[in-house]
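Engineer: fold the following, please.
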Amino acid sequence: MVDDTVQGRARERADELPGSELEHPFGPDWDVYKVRGKVFMLMTDVTGEPIVTVKADPEDGKALCQAYDDITPGYHMNKRHWITLRPGGAIPQDLVEDLVTESYLLVVEKLPRARRPVDPSLFGRTDR
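Structural biologist: Down below sits the predicted model:
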């Protein structure tokens, strides 16, 4: 069964990514997804609604916040490098998946090459 909520789509995508691990370093109210020990996604409902926070390129994040009412600067994170996805139905499901993947790749590309579970320049490309 597919979970069509923002958190459900984000969770399903994160679970598919190589080396992705779910942890709870901030307690049971926060789902924290990491790759090789580095955070790429957080989920919680402590705000009163189920939100997803992901890393984003600063210019992309700014554009997304302007384009979607349900995308805001990162909750409790660096507002320049993180965005928060809120429920409301305005964010297309494929965009949620793309944003989780992009967040993951932004983190992976900063890892030493030997620790990367994938090559970020080739991951997801079909023209190899």
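Engineer: make it CA atoms for all contacts and neighbour counts henceforth
Structural biologist: Will do.
Engineer: show me what counts as buried in the longest helix along the chain.
Structural biologist: Looking across the chain with DSSP state H, the single longest helix is helix 93-108. Neighbour-count burial for helix 93-108 flags Val96, Glu97, Leu99, Val100, Thr101, Glu102, Ser103, Tyr104, Leu105, Leu106, Val107, Val108 (criterion: 16 or more other C-alpha atoms under 10 Å).
Engineer: for it, name the packing helices and strands.
Structural biologist: The helices and strands touching helix 93-108, judged by 3 or more C-alpha pairs under 8 Å, 6 or more residues apart in numbering; DSSP states H and E, are helix 6-16, strand 30-35, strand 38-44, strand 51-55.
Engineer: to check against the first, give me the structure of this:
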Amino acid sequence: MDYDDLKIYCAEKQGAREDYPFGPEPLVIKVSSKMFALISDGEKYPSISLKCDPFLAEILREKYAAITAGYHLNKKHWNTVLIDGSIPEDEIMEMIDQSYQLVFKSLKKTEREMIMNA
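Structural biologist: Okay, here's the model as predicted:
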């Protein structure tokens, strides 16, 4: 996966939209007003920060050297994933899906319904 693959996969989520609240980097992907992914195009490899269940976040950090506590984010609930080829692509997509679902579930019922009915 590369930067564009990450961007496309995240943007395909229902109700997802791109934003740049912090300047030109990172690209923030939101569902409604809440972010579920932050994508940076690093010097050597891109990275993506994703929301994660705290228990699972720790397991993933132990399993992969390319996954660290969220950079400039709540370290308990966010992981930063370096896209260096050491993590299977399907696992990265699953992490993106989980992040989206966690954030989507946290939206107000009216926001979820608007997204689902769009």
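Engineer: thinking again about what came up before, which of the helices and strands packed on helix 93-108 of the first structure sits closest to Thr84 of the first structure?
Structural biologist: When these are compared by C-alpha to C-alpha, strand 51-55 sits nearest Thr84 of the first structure, at 4.2 Å.
Engineer: that closest one packs against which elements?
Structural biologist: In terms of contacts (3+ C-alpha pairs under 8 Å, 6+ apart), strand 51-55 of the first structure is packed against helix 6-16, strand 38-44, strand 82-85, helix 93-108.
Engineer: so which of those is nearest Glu23 of the first structure?
Structural biologist: Among those, strand 38-44 sits nearest to Glu23 of the first structure (C-alpha to C-alpha), with 9.7 Å.
Engineer: against the second structure, where does the closest one fall?
Structural biologist: Counting by TM-score structural alignment, strand 38-44 of the first structure pairs with residues 34-40 of the second structure.
Engineer: superposed on the first structure, where does that stretch end up, distance-wise?
Structural biologist: Taken over the aligned residues, the distance from stretch 34-40 of the second structure to the first structure averages 0.7 Å (mean C-alpha distance after the TM-score superposition for the first structure).
Engineer: so what does Ala56 of the first structure match up with in the second structure?
Structural biologist: In the second structure, Ala56 of the first structure lines up with Cys52, judged by TM-score structural alignment.
Engineer: that older thread, deepest of the helices and strands packed on helix 93-108 of the first structure, which one?
Structural biologist: Of all these, strand 51-55 carries the top mean neighbour count, a mean of 26, counting by mean count of other C-alpha atoms under 10 Å.
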